[in-house]
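Peer 1: here is a sequence together with a model predicted from it:
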Amino acid sequence: MFIGQVTGTVVATRKTANMDGLPLRTVRRLTASAEPTETFVVAVDVVGADVGEYVLVTSGSASRNTHLTDKRPCDAIIMAIVDTWQIKGEIIYQKQG
């Protein structure tokens, strides 16, 4: 798992049928101090994240263990929207609003 920031949406009108209805987002991996890296992933969004939000991403076989992604060709999913991120008592990120 890693924490990342949603940077955009991927639209694919022609895809395998069992992926219909699954929203795709681009997510940029963040460092432990919330700095953006150069690493991006395309992830299935199962929680309704918006662009700019910090999210928890899982990949590999774990990404196919939700009711929406079971037996689908998913390699990464957004599994949570981050509200607060703390390391050693220091708040790294606090969601506004």
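Peer 2: Everything's here; your move. Numbering: from 1, shown residues only.
Peer 1: when you work out contacts or count neighbours from here on, use the C-alpha atoms and nothing else.
Peer 2: OK.
Peer 1: how many residues are close by Trp85?
Peer 2: 17 (other Cα atoms under 10 Å).
Peer 1: cool, Ser59 as well?
Peer 2: By other Cα under 10 Å, the residues close to Ser59 number 17.
Peer 1: ok, the one 3 residues further on next?
Peer 2: As a burial measure, Ala62 scores 15 neighbours (other Cα under 10 Å).
Peer 1: Provide the secondary structure category for it.
Peer 2: Classification of Ala62 by DSSP: H, G, I helix; E, B strand; the rest coil places it in helix.
Peer 1: same check on Val51?
Peer 2: Assignment for Val51 (three-state DSSP): coil.
Peer 1: then this one, side by side with the first:
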Amino acid sequence: MDVGRVIGNVWATKKDENLNGQKLLAIKILLDKEHERDGFVVASDIVGAGVGDLVLISHGGGARHAVGNSKAPIDSAVVGIVDSIEVLDYE
């Protein structure tokens, strides 16, 4: 599972029928609270997240299970909206 920030929406007029009804979001995965990975992932949204939200991302079989369709050709799903992150420094 990863934490990411929603940076936009993805629309596809032609797609696999198992994606019908799925809201797709573009998400930057966080490396830490201040840095993001290069590029972005596309994830199916089951929680109603919006641009700017911090979200929890599930990947692989867990993502397909979360959307309730094992045949859906998805690799990532938004499974939660993050309210806050607290990271303790043990140094």
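Peer 2: Right, received. Where do you want to start? Small disclaimer: the values here were computed from a predicted structure and weren't measured.
Peer 1: what does stretch 7-27 of the first structure contact?
Peer 2: 4-6, 28, 40-46, 51-52, 72-73 (Cα atoms under 8 Å, 6 or more residues apart in numbering).
Peer 1: make it 10 Å
Peer 2: 3-6, 28, 39-57, 68-69, 71-74, 76-78 (Cα atoms under 10 Å, 6 or more residues apart in numbering).
Peer 1: give me the buried entries from those residues.
Peer 2: Buried by 16 or more other Cα atoms under 10 Å: 3-6, 28, 40-46, 49-50, 53-57, 69, 74, 76-78, out of the contacts of stretch 7-27 of the first structure.
Peer 1: what distance do you get for Arg25 of the first structure to Val42 of the first structure?
Peer 2: Going from Arg25 of the first structure to Val42 of the first structure by Cα to Cα, to the nearest Å gives 6 Å.
Peer 1: show me the contacts for the residue nearest in space to the middle of the second structure.
Peer 2: Centroid-nearest residue in the second structure: Val78, 3.7 Å away (criterion: Cα atoms, centre = their mean). Counting by Cα under 10 Å, 6+ apart, Val78 of the second structure touches 1-4, 6, 23-25, 27, 42-49, 54-59, 63, 66-67.
Peer 1: go with 6 Å
Peer 2: With contact taken as Cα atoms under 6 Å, 6 or more residues apart in numbering, Val78 of the second structure is in contact with 45, 56-57.
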